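S.K.: Next comes the sequence, and after it the predicted model I'd like to discuss.
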Amino acid sequence: MNNYDDITVTHLSSTTSDHKPILLQCLQNQSYGPKPFRFQNMWMNHNNFLQVISDFWKSRSYLGGMHGLASKLKGLKAVLKEWNLKSFGNIQEKIQDAERLATYAQECFEADQSDFNRANYNKAKAEIIMATDNEFNFWKQKANLKWMEEGDSNTKFFHAYVKGRRTKSMIRVIEDSNGKPITNIEVIKKMAIEHFFNQFNNKKSVSMSPILAYITPTITEEDNNLLTMIPSDEEIKNTVWSLSPNSAPGPDGYNGHFFKFCWEIIHKDVISATREFFLGVPVPISY
């Protein structure tokens, strides 16, 4: 069962029998569309990570404010995806390669305990530790279990949990406007796009005036001035630092870890964008 991406059970009509037949479908390589970008916490352990961020950020130094920050974060996604493939690749394959190299290095050291072979053996062991740590961090982040104790390192459990949650959240069937069940994945994708396109392009507008007339104002002038006051650099930083680093990321795919870890590089743009918002600059659609 673990070899299949999706398994569904359907109870069919009993027709002339006393029992309902059960249809078990085991599917592989189901395409549910492109995977959204997600910042991986394991990237922060790479000694070249901050340099990658810094180099890209400097190349877009002419951009500022909310539009600038949104553009930089969007462009950085492509850079990080390419860098991830080169630096991390397939996590499981990295572990297997590290194990093969460690086995070979151990054999060489046992045959000839020279300083050179000792150094190679120690390096190979360090590579295994790093590869397994990356796998653990990858699946732990995907599982996003806040009740797990720090230090728990059952990678197999995280993997099974993620797979189970993915299966539960998968949309396998929807009904069309006539109540007919639709199971074709491509048709489901198309219907979902059409539904939200129509939702967000609805020209109907509802006047809030009748409702607002019954709401008594409770915000004083002093409160209003405090709420609309331009925040200081320190206040903006403290707000970023109050974010839970392991909470689910926003639509852009970046979590709290990214903003904290890269703060020295990106802080000017974050502060500039925040101030624009409080000054009343229209928020870009990309947000």
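M.R.: That came through fine.
S.K.: only C-alpha atoms for contact and neighbour calcs from this point on.
M.R.: Fine.
S.K.: measure Met44 to Ala70 for me?
M.R.: Note on Met44: its distance to Ala70, by C-alpha to C-alpha, to the nearest Å, is 21 Å.
S.K.: Pull out the buried positions in the host helix or strand of Cys26.
M.R.: Applying DSSP states H and E as the criterion places Cys26 in strand 22-27. For strand 22-27, the buried set under the neighbour-count rule, 16 or more other C-alpha atoms under 10 Å, is empty.
S.K.: name the helices or strands packed onto that strand?
M.R.: strand 6-11 (3 or more C-alpha pairs under 8 Å, 6 or more residues apart in numbering; DSSP states H and E).
S.K.: Helices of the protein, residue ranges please.
M.R.: 49-59, 65-87, 91-111, 115-143, 155-169, 185-200, 209-212, 221-228, 233-241, 256-261, 263-278 (DSSP state H).
S.K.: check contacts around Thr228.
M.R.: Counting by C-alpha atoms under 8 Å, 6 or more residues apart in numbering, Thr228 touches Phe278.
S.K.: What number of residues are in the vicinity of the closest residue to Ala124 other than its chain neighbours?
M.R.: Excluding the flanking residues, the one nearest Ala124 by C-alpha to C-alpha, 6 or more residues apart in numbering is Ala102, at 4.8 Å. Other residues lying near Ala102 total 21 when counted by other C-alpha atoms under 10 Å.
S.K.: do the one 4 residues further on as well
M.R.: Residues within reach of Gln106, counting by other C-alpha under 10 Å, total 20.
S.K.: Check Leu50 too.
M.R.: Around Leu50 there are 16 residues (other C-alpha under 10 Å).
S.K.: and the closest residue to Ser71 other than its chain neighbours, how far is that from Asp5?
M.R.: Spatial nearest neighbour of Ser71, excluding adjacent residues (C-alpha to C-alpha, 6+ apart): Leu63 at 8.0 Å. Taking C-alpha to C-alpha as the measure, Leu63 falls 42 Å from Asp5.
S.K.: one more structure, for comparison:
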Amino acid sequence: MTYLASALCLDRHLSDHRPILLREVSTDYGPIPFRFYHSWFRLDGFDEMVEHAWLSFSYSDSNGMIRFKKKLQALKLIIRQWVKEKKLHQNNVRNSLTSELRDIDKDLDRGNVSDTILLKRMVLLHQIQDINLMEAKESFQKFKIKWAIKGDENTKFFHGIINKKRSQLSIR
């Protein structure tokens, strides 16, 4: 839902001031379209969840296309909820890994150095890096979608991207 404001300057009658009528206009563009991201395939248990959900649906409509459409609509809702829960879990995991990494770094600063501690630190860094990489891939795909929708319009977004690209390519 988008909120916009409009202002209308009214005629002055008894005073030398003009009253301003301020109105809020809300626009509802409908439900958010469902977008499927490639990074979801890398989430643990995604394939099994989709297969289990798809096989659990049973619609008794005689038309096969309508049954297929209903199954896709139900699957969309399940995927949205599952991904939302998975992302929340992923953020909690990253926070706990970061906290554990801080504790290890404090031990290293105190001089408690051993091969097991260094190995554990490397494993934690690798796990955090994997989570960040998955989020970066999803962000990159979201950016591509945004570029496809708004990229060629003569907008602030378009000019910001062009100016950033120019500054990166310029030779100093």
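M.R.: Great, that's in hand. These numbers come from a predicted model, not from an experiment.
S.K.: TM-score for the pair, please.
M.R.: TM-score for the superposed chains, counting by TM-score structural alignment, normalised by the length of structure 2: 0.53, backed by 142 aligned residues with a C-alpha RMSD of 4.7 Å.
S.K.: In structure 1, which residue is most central in space?
M.R.: Arg38 (2.8 Å; C-alpha atoms, centre = their mean).
S.K.: Could you find the counterpart of that residue in structure 2?
M.R.: Aligned by TM-score structural alignment, Arg38 of structure 1 pairs with Arg35 of structure 2.
S.K.: ok, now how distant is its match from Leu88 of structure 2?
M.R.: Counting by C-alpha to C-alpha, the separation of Arg35 of structure 2 from Leu88 of structure 2 is 19 Å.
S.K.: same thing with Asn132 of structure 2?
M.R.: 14 Å.
S.K.: Check Leu75 of structure 2 too.
M.R.: Applying C-alpha to C-alpha to Leu75 of structure 2 and Leu88 of structure 2 gives a distance of 20 Å.
S.K.: go on, Phe140 of structure 2?
M.R.: 20 Å.
S.K.: quick revisit: who's more crowded, Met44 and Ala70 of structure 1?
M.R.: Ala70 (21 against 15).
S.K.: For that one, what is the corresponding residue in structure 2?
M.R.: In structure 2, Ala70 of structure 1 lands on Lys69 (TM-score structural alignment).
S.K.: now do Ile128 of structure 1
M.R.: By TM-score structural alignment, Ile128 of structure 1 lines up with Ile128.
S.K.: if I look at the spatially closest residue to its match that is not a sequence neighbour, how far off is Glu48 of structure 2?
M.R.: By the measure of C-alpha to C-alpha, 6+ apart, the closest residue to Ile128 of structure 2 outside its immediate chain neighbours is Arg94, 6.2 Å from it. In this view, Arg94 of structure 2 and Glu48 of structure 2 are 24 Å apart by C-alpha to C-alpha.
S.K.: Could you check which of the two is surrounded by more residues?
M.R.: Arg94 (18 against 10).
S.K.: Now do that one against Ser114 of structure 2, distance only.
M.R.: Counting by C-alpha to C-alpha, the gap from Arg94 of structure 2 to Ser114 of structure 2 is 24 Å.
S.K.: same check, this time on Tyr37 of structure 2
M.R.: Distance from Tyr37 of structure 2 to Ser114 of structure 2, by C-alpha to C-alpha: 41 Å.
S.K.: cool, and Asp28 of structure 2?
M.R.: Counting by C-alpha to C-alpha - Asp28 of structure 2 and Ser114 of structure 2 are separated by 59 Å.
S.K.: neighbours around Ile104 of structure 2, how many?
M.R.: Ile104 of structure 2 sits with 19 neighbouring residues when counted by other C-alpha under 10 Å.
S.K.: got the contact list for it?
M.R.: Counted by C-alpha under 8 Å, 6+ apart, Ile104 of structure 2 has contacts 117, 121.
S.K.: Please repeat the previous calculation with a cut-off of 7 Å.
M.R.: Arg121 (C-alpha atoms under 7 Å, 6 or more residues apart in numbering).
S.K.: so what's the nearest residue to Ser14 of structure 1 once chain neighbours are set aside up against?
M.R.: In this structure, Ser14 of structure 1 finds its nearest non-sequential neighbour in Lys20, 4.2 Å apart by C-alpha to C-alpha, 6+ apart. Lys20 of structure 1 sits next to 11-14 when contact means C-alpha under 7 Å, 6+ apart.
S.K.: Return the distance of the closest residue to Pro21 of structure 1 other than its chain neighbours relative to Leu23 of structure 1.
M.R.: Spatial nearest neighbour of Pro21 of structure 1, chain neighbours left out: Leu12 (5.4 Å); criterion: C-alpha to C-alpha, 6+ apart. Distance of Leu12 of structure 1 to Leu23 of structure 1, given as C-alpha to C-alpha: 7 Å.
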